[in-house]
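Using only what follows, build the 3D model:
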Amino acid sequence: MNISIIGTGYVGLVTGACFAHRDNHVICVDNDEKKIDNLKKGILPIYEPGLEELVEINHKNKRLMFTIDIIEALHNSDICFIAVGTPMDEDGSADLKYVLSVAKTIGQNMKKHMYIVDKSTVPVGTADMVRKVIQDELNKRKSDISFEVISNPEFLKEGTAIEDFMKPDRVVVGTDNEASKEVMRNLYAPFIKNDGDFITMDIRSAEMTKYAANAMLATKISFINEIANICEVVGADVNKVRRGIGSDKRIGYSFINPGCGYGGSCFPKDVKALIKTSKENKYIPNILEAVEKVNNAQKYVLVKKVLKRFGHDLKGRIFAVWGLAFKPGTDDIREASSITIISELINRGAKIRAYDPKANSNAKNYFLKDKENIEFVNSKYTALWESDALILITEWKEFQSPDFEEISKRLKGKIIFDGRNIYDHMIIKDCGFEYFQIGVAE
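Next up, the predicted model:
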């Protein structure tokens, strides 16, 4: 099939590369000329395992093309995916200006029947707005070209996005049109093992499904963190509690890892947007508001532990930080717990020596104004040198089985604050460390 994808961010680039890898002809469009030039050279704007290789091979075989010319892309495609950003507005709602701008351009330039697919995460009712904008532009042109608007939310996890796309748990398609349903079924046929994994529904339900999925996962994270905080005050161990409840098949182990809060481009933004949508429709989403409140507070838990141990004046203190990305497998620091934690420590006079396998560059750009107080190093052990304590924030694999003797040699103080509970506290204490976890009484 001939496909255009407007937006070469995380979703658009992964979607384009994966469709191209199944012998579709894909044109990815972006208005950032430098980004497009880099993509043509094989330089990607994001880190995602396996994506660079996928882009390279499909671009080389001319199945995947990059351009700033949206008109050319529209004229050479039958299906157009809108995959531009929907950043959070000041009031918490999703900002649709980029989505609607693309819709306007489509209406002004389409020459034949097209299927317009909303791939961006958008509030319920967005497809209706996209349809109206396109139709208004066609009316101005006095054109009777037909088109269909489809909702096809993405369920990609950063760090495993290629696998998620190639072997999806499910593909959700929202459409009121049988022809659209069959077009999408044929497009996704190479990726789907079972017919039941291709789920069709009305457009508004499809739009809601994306928000509901992310809100549910965010709820699980905030729930286990709430339980962790209760464990600390009553003298229980959340690591044991997690095993006790996760073994229940109705609950499972996914997304019940205690930690220092969720981040990224999806959960925080989507929870806020769903809260906003609810209130606009005069419904108070009590659970979602609690999820957000718990998560915001959870990002300060490690800071409180550090202050309890070292006092509120941290002048002269140096802390080694392992992990800056909001999760392993990505260089994304958007809404990451590391931002809150590092900022709070610096504000109290501390200096930071930080390391992340992939996110150092993004974090360095974020902390430009604090460059005198934070140093980014190229290895986990370098970060430890003469530091008063180690603070682990992101659970990258290379952090999970470190040489504790080496840590002991390099740290000024044998103190570890573990924001993801990845170590065995008995082993750590046998090595002579003071060890602070989430959800375990000190």
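
From here on, just use CA atoms for contacts and neighbour counts.
OK.

what's near enough to touch Leu64?
For Leu64, the contact set (CA atoms under 8 Å, 6 or more residues apart in numbering) comprises 16-17, 20, 25-28, 55, 58.

The same query, at a cut-off of 10 Å, please.
With contacts defined as CA atoms under 10 Å, 6 or more residues apart in numbering, Leu64 is in contact with 3-4, 16-21, 23-28, 40, 54-58.

pretty sure Met208 contacts Leu274?
Yes: Met208 lies in contact with Leu274 (CA atoms under 10 Å); the separation is 8.9 Å.

burial count for Gln108?
20 (other CA atoms under 10 Å).

swap in Pro268?
Going by other CA under 10 Å, the residues that sit close to Pro268 add up to 23.

Roughly how far does it sit from Gln108?
34 Å (CA to CA, to the nearest Å).

Over to Thr67?
Distance from Thr67 to Gln108, by CA to CA: 19 Å.

this one next, for a side-by-side:
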Amino acid sequence: MLQIQVIRDKKDEIINALKKRNIDANSLLNDILSLDEKRRATQTRLDATLAESNTLSKEIGMLFKSGNAQEANALKEKTGSLKEDSKRLGDELNVVAEELQNLLYQIPNIPHESVPAGSTDADNEEIFEEGEIPTLSTDALPHWELAKKYDIIDFELGVKIAGAGFPVYKGKGARLQRALISYFLDKNAEAGYTEMQVPHVVNEASGLGTGQLPDKEGQMYHIGGDDLYLIPTAEVPVTNLFRDEIINEKDFPICYTAYTPCFRREAGSYGAHVRGLNRLHQFDKVEIVRVEHPKNSYKALDGMVEHVKNILRELKLPYRILRLCGGDLGFTSALTFDFEVFSTAQDRWLEISSVSNFEAYQSNRLKLRFKDENGKSQLAHTLNGSSLALPRVLAGILENYQTEDGIEIPKVLVPYCGFNKID
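Take a look at the predicted model:
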């Protein structure tokens, strides 16, 4: 969420910056500033009324002590009127503050200056590509066919249990999933990330804090009886560990990693491009989250990108990195790099990781602050990245490592899963 003071000071700059997102924010910002003026005016009237009431209360006490009961009782009638005014103004202030908050929730983060303009993912900027795309035989299979051939993932059984998008992993498929999770967590721990185990459900305040709520696209699963939400990513509970906290500047950087299942309704069209593991309602992911000093957050972002690169190099998967354009940028992100692995059997790129800097956008919602060297409270910067999302990594391994007599296992994973081939 943008700070109201920033909107007051830099309204025109924000309007121009949001044009990269193809948003004309002029009218909405005017409404925000108008409501903010009303809020401040109401607060001023309330403060003055409360101050007058307090002054009169002290005066009444002195009058009673001095024996002037008649004059004191006359003033009590006035304080009663002031209390009614205070309650009315307090109610007005709450209504205006809620309206203002709801409008502020509608403004996305300001794109970083390096974000290219554009409307769709076709306008994203490729900035890096690495790895050799393997040459497969003409009868190479996509991963959903390989899964069936080697009986390692059962999509139909998942439909029976829960519905489409909830696969069942079997035998070596389940062991390979577990191997990937352990490998990713170990790599993250080696890089200085502290492993955390967090709840897989969150309350409304947590969803609001990291920007998943309000849920404009209907992506979150809601547990109505308890008013809880299944998490779409570990980013939500991990980042909310710091909600309403003032952290010590000396503790930067704070680096956490967590494995969780992730749940997304993924409303939208379905077709061949989302078959198999390409789009799921439940999937496993290992996440990295950082809380940084604002001066260091973009250096930290570069470090996160290099970290994911190193993992993909060890897996020997061909990949590329995209800088997302304004039209494809997530609502809360200032700058995002997407990693995509090449699926040779599908002849297409599959997104496997997003690494993002949210700057102070989430921190303002979370009230996540630190004390600077002058003792002044400042908003921290938050970052997160997939390290990595399993389904499409697994799809890439199955398809790119397939041979005529089975699926080879990347050497780095063999110690984790205990076998070197699926056959």
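
Superposed, what's their TM-score?
The TM-score (TM-score structural alignment, normalised by the length of structure 2) is 0.26; 195 aligned residues with a CA RMSD of 7.8 Å.

rewinding a little: out of Met208 and Leu274 of structure 1, which sits in the more crowded spot?
Counted by other CA under 10 Å, Met208 of structure 1 and Leu274 do not tie: Leu274 has more neighbours, with 25 against 17.

Name the helix or strand for the more buried one, please.
Here Leu274 of structure 1, judged by DSSP states H and E, is contained in helix 267-280.

Okay, and which of the contacts of Leu64 of structure 1 map to strands?
Mapping those onto strands (DSSP state E) picks out 3-4, 25-28.

What is the nearest of those to Ser101 of structure 1?
Of all these, Ser4 has the smallest distance to Ser101 of structure 1: 15.8 Å, by CA to CA.

And for the closest one, the neighbour number?
29.

Check Lys299 of structure 2 too.
Lys299 of structure 2 has 10 nearby residues by other CA under 10 Å.

Which strand or helix spans it?
With DSSP H and E as the criterion, Lys299 of structure 2 is inside helix 297-315.

following that helix, which helix or strand shows up next?
Moving toward the C-terminus from helix 297-315 of structure 2, the next helix or strand (DSSP H and E) is strand 319-323.

now that following strand and helix 297-315, what's the angle there?
Strand 319-323 of structure 2 runs at 160 degrees relative to helix 297-315, counting by axes from the mean of the first three to the mean of the last three CA atoms, to 10 degrees.

mind listing what's buried in stretch 127-134 of structure 1?
Residues of stretch 127-134 of structure 1 classed as buried: 127, 130-134 (neighbour count, 16 or more other CA atoms under 10 Å).

quick one: Met65 of structure 1 and Glu72 touch, right?
No: using CA under 10 Å, Met65 of structure 1 is not in contact with Glu72, being 11.7 Å away.

the more surrounded of these two?
Set Met65 of structure 1 next to Glu72 and count neighbours by other CA under 10 Å: Met65 wins out with 23 against 15.

measure the residue nearest to that one when sequence neighbours are not counted to Gln108 of structure 1 for me?
Nearest non-adjacent residue to Met65 of structure 1, counting by CA to CA, 6 or more residues apart in numbering: Ile27, 4.7 Å away. With distances taken as CA to CA, Ile27 of structure 1 is found 19 Å from Gln108 of structure 1.

swap in Ser337 of structure 1?
Counting by CA to CA, the gap from Ser337 of structure 1 to Gln108 of structure 1 is 43 Å.

quick one, what contacts Asn286 of structure 1?
Contact analysis of Asn286 of structure 1 by CA under 10 Å, 6+ apart lists Ile275.

again, but for Ser27 of structure 2
15, 33.

can you pull the buried residues of the helix or strand containing it?
Assigning secondary structure by DSSP H and E places Ser27 of structure 2 in helix 26-65. Using 16+ other CA under 10 Å as the test for burial, helix 26-65 of structure 2 gives 29, 32-33, 35-36, 38-39, 42-43, 46, 49-50, 53, 56-57, 60, 63.

do the same with stretch 201-211 of structure 1
Buried positions in stretch 201-211 of structure 1, judged by neighbour count with 16+ other CA under 10 Å: 201, 203-211.

Select from those every entry located in strands.
Of the buried residues of stretch 201-211 of structure 1, the ones assigned to strands by DSSP E are Met201.

how about the buried residues of stretch 201-211 of structure 1 in a markdown table, adding distance to Ile36 of structure 1?
A markdown table is the format used below for these (distance: CA to CA, whole Å):
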| residue | distance to Ile36 of structure 1 |
| --- | --- |
| Met201 | 35 |
| Ile203 | 32 |
| Arg204 | 33 |
| Ser205 | 34 |
| Ala206 | 31 |
| Glu207 | 29 |
| Met208 | 32 |
| Thr209 | 32 |
| Lys210 | 29 |
| Tyr211 | 30 |
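
quick one: which of the buried residues of stretch 201-211 of structure 1 is nearest to Ile227 of structure 1?
Tyr211 (24.0 Å).

Can you tell me how far the closest one is from Val183 of structure 1?
Separation of Tyr211 of structure 1 from Val183 of structure 1 (CA to CA) stands at 25 Å.

ok, now Ala290 of structure 1?
Distance of Ala290 of structure 1 to Val183 of structure 1, given as CA to CA: 41 Å.

With Lys210 of structure 1 instead?
21 Å.

again with Glu148 of structure 1
For Glu148 of structure 1, the distance to Val183 of structure 1 equals 11 Å [CA to CA].

out of everything not next to it in sequence, what's closest to Ser377 of structure 2?
Lys371 (4.6 Å).

buried sites along the helix or strand containing Gly107 of structure 1?
Using DSSP H and E, the element containing Gly107 of structure 1 is helix 97-109. For helix 97-109 of structure 1, burial by neighbour count (16+ other CA under 10 Å) applies to 98-100, 102-109.
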